[in-house]
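Novice: model this:
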Amino acid sequence: MINLRNEKGTVLIFALWALGLLAFLAVTVGILCRQKILLFSSLERKSQLRFLADAGVKQSVKLVSANKASLTAPIKMFMHNDKSGSFIIDGLNYKVTMMYEEPSDDLQSKESHLGVVDEERKLNLNEASFSEIKELVRSVLGLEERGALNIAASFIEWREGVKEEIVQFLKEDSYGRLNYPPKKGRFETLDEILLVEGMSADLYERLIPFVTIYGDGKVNINTAPYPVLSALGLKDKVIRKVMAFRRGNDAQEATADDNVFFGSHMVIEQLQSFTELSQEEIDQVDSLNVSFRLKTTSDYFFVQSRGKFKMSNEIKTIQCVYDSLDKRFLYWREI
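Specialist: Here you go, the predicted model:
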């Protein structure tokens, strides 16, 4: 009788142990399955977000290709400050926005706009002269003359090596201290700016809205901001007249009442029909035309597309530069 009870007790203990083991295995398998489901769900969600952001890029390229041929006030507003909703894809549970940020006139804040940015509004670091880079760095970064000269010299040294005009402004063995030599070649990406002697992440973020490496070096006078026009050599009075002409009666850029220059050779004539120009101001604009530094249309565009699900905080961003002449992307970054 005792042996029978012992046997039953042993069977019960074994059954409980087996049940516990099975329960443990079930919980473990459940956790693993849940982790895999969450992983696949996350990957699927990220894939869908990328698809949304990519759709925004394609939409932007389509709109650029359809509207860039001739620049008029409505097209300028549409491309750079869209109010029609064309640069938004608003679905039932998702939203794609194609937008960019640009510094305010006082450089103290940023303003967001729907649309794209033409790269030719910026100063091309591969084509700009020492004095142009110096002036841009001075005005945008708020540096004193000597500091601006030093950084501009470092840009030229990175691009071309040591030139006679910059020797006096270079720090001794600057790149030797940084453990790498200057490239002595054209900028291939804007991220190379961070390798230039004297540049920091903060200075980079402040300078980047005003510089490019795309295009032929000519600056679009219809869209260029004050610091870029100043870097080209235009003085304050004539720049203000250019900006006032562009902005129209409401004094706002990229709005319906804007004026546009129809060709670089028309700038003086159109300005004179708008306001009075001194001979000195005429000479400043003429000098830029003679040196082929101005244009009135753009071919390279920065696109930023953000895809988002409305019930989630996850965002996928694609930033790219589109060459509308050769119909190809020159830069692509996913965030």
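
Novice: going forward, measure contacts between C-alpha atoms and count neighbours the same way
Specialist: Will do.

Novice: how about the strands in the protein?
Specialist: Using DSSP state E, the strands of the chain run over 88-90, 94-103, 110-114, 117-118, 123-124, 211-212, 219-220, 294-295, 300-309, 315-323, 328-334.

Novice: which of those strands sits most buried?
Specialist: Greatest average neighbour count among those goes to strand 123-124 (a mean of 27), per mean count of other CA atoms under 10 Å.

Novice: need the residues that contact that strand.
Specialist: 210-219, 228 (CA atoms under 8 Å, 6 or more residues apart in numbering).

Novice: may I see the strands of the chain organised as TSV, with distance to Lys184 added?
Specialist: As requested, those are exported to TSV (distance: least, CA to CA, whole Å):
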stretch	distance to Lys184
strand 88-90	42
strand 94-103	31
strand 110-114	34
strand 117-118	27
strand 123-124	16
strand 211-212	18
strand 219-220	24
strand 294-295	27
strand 300-309	25
strand 315-323	24
strand 328-334	21
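
Novice: list the contacts for Gln35?
Specialist: Residues in contact with Gln35 (CA under 8 Å, 6+ apart): none are found.

Novice: in space, what's closest to Val57 - neighbours in sequence excluded?
Specialist: Ser305 (5.9 Å; CA to CA, 6 or more residues apart in numbering).

Novice: around the residue lying closest to Leu207 once chain neighbours are set aside, how many other residues sit close by?
Specialist: Leaving aside its sequence neighbours, Leu207 sits nearest to Val140 (CA to CA, 6+ apart; 6.5 Å). Counted with other CA atoms under 10 Å, residues neighbouring Val140 total 19.

Novice: could you also give me the structure for this next sequence, so I can compare it with the first?
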Amino acid sequence: ENQNEFATISHNIIDKNNRLKTIYGVIDEERKININIASRELLLALLEEFAVNAAQDIVNNILIWRGDISDNDKIYEKLGYPCKADNFSNIEELTLVKDITPNDYQKLRESITTYGDGFVNINTVSFKTLTIFAHGIAKSLSIDENFADSVATKIIELRDRNGCFKEKNEIDIILTGEEEENIFNKLMDSIIFKSDNFLIEATGNVVKIRGKISAVYNRKDKRILYWHES
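Specialist: Purely as a prediction, here's the structure:
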């Protein structure tokens, strides 16, 4: 057996204790934040969570790139390429957004997607990503984000105790005050219980040649939505 030859399918995620964890196999895209559909508040919560500099400006630049607001100042033309004014085709396209650095992209890439309808799978979402969703809701309702932290923590603790949820009435947590209730109710409008889009990343090594294949498969339509070899 050649020790220099191998193939593996794995993904890195951040667990609820903010530690890097490797998952082997496919991973669903609905556990992530869809940057094509995310609101201004959710995008801001995402960037702030990962300590991205100039977060407010970058949110505006994302919305301009998506076509949500006009590029009146021609910021992309000044960078030497046209503003897309449409949805992101893939997450790598985020690197074209003004003020996003390569380091910013690397911090964000495991938590974002361009697939799905913007709903989050409550059974597979990480604590970190659920907290970001809750923070986005808190921002939209002008509620202190500490209440969002509490709601996300209670949901994940219940899931850890009882396992996967099948319907919303199983997410029976004790809410403290109107603020938590408002965040929880709006969050419940944004969840699903199973996913349709799955990322598969396979890495192989033969002698000194290393290759990687990334693909996104939609099980509902039974087709490959994305394929990339490097």
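
Novice: ok, back up a step: aligned to the residue nearest to Val57 of structure 1, what sits in structure 2?
Specialist: Using TM-score structural alignment, the equivalent of Ser305 of structure 1 in structure 2 is Ala202.

Novice: from Arg31 of structure 2, how far off is its match?
Specialist: 19 Å (CA to CA, to the nearest Å).

Novice: ok, Phe198 of structure 2 next?
Specialist: Taking CA to CA, one finds Phe198 of structure 2 at 10 Å from Arg31 of structure 2.

Novice: Lys110 of structure 1 maps to what in structure 2?
Specialist: Counting by TM-score structural alignment, Lys110 of structure 1 corresponds to Leu20 in structure 2.

Novice: can you check Gly217 of structure 1 too?
Specialist: By TM-score structural alignment, Gly217 of structure 1 lines up with Gly118.

Novice: count the neighbours of that match for me.
Specialist: Counted with other CA under 10 Å, the neighbours of Gly118 of structure 2 add up to 21.

Novice: still on that earlier bit, which residues does the match of Lys110 of structure 1 contact?
Specialist: Counting by CA under 8 Å, 6+ apart, Leu20 of structure 2 has contacts 12-14.

Novice: spatially central residue in structure 1, please.
Specialist: What sits nearest the mean C-alpha location of structure 1, by CA atoms, centre = their mean, is Phe302, with 6.1 Å.

Novice: now that one. Nearest residue, chain neighbours left out?
Specialist: Val321 (4.4 Å).

Novice: residue contacts, Ser126 of structure 2?
Specialist: Ser126 of structure 2 is in contact with 14-16, 31, counting by CA under 8 Å, 6+ apart.

Novice: buried ones among those residues?
Specialist: For the contacts of Ser126 of structure 2, a burial check counting by 16 or more other CA atoms under 10 Å picks out 14, 31.

Novice: inside helices: which ones of the contacts of Ser126 of structure 2?
Specialist: Nothing among those maps onto helices, per DSSP state H.

Novice: how about the contacts of Ser126 of structure 2, which pair is most distant?
Specialist: Across the contacts of Ser126 of structure 2, the longest distance by CA to CA is 13.7 Å; it joins Lys16 and Arg31.

Novice: which residue in structure 2 aligns with Leu136 of structure 1?
Specialist: Leu136 of structure 1 maps onto Leu46 in structure 2, with residues paired by TM-score structural alignment.

Novice: what does Met99 of structure 1 align to in structure 2?
Specialist: Checking TM-score structural alignment: Met99 of structure 1 goes with Ser10.

Novice: map Ile171 of structure 2 across to structure 1 for me.
Specialist: Structural alignment (TM-score structural alignment) places Ile171 of structure 2 against Gln270 in structure 1.

Novice: and its match, how many neighbours does it have?
Specialist: Gln270 of structure 1: 17 neighbours (other CA under 10 Å).

Novice: show me where structure 1 has helices.
Specialist: In structure 1, the helices defined using DSSP H lie at 2-67, 73-80, 130-141, 145-160, 174-177, 201-207, 226-231, 236-247, 267-274, 279-290.

Novice: could you tell me where the second one falls in structure 2?
Specialist: Right, helix 73-80 of structure 1. Helix 73-80 of structure 1 maps onto no residues of structure 2, going by TM-score structural alignment.
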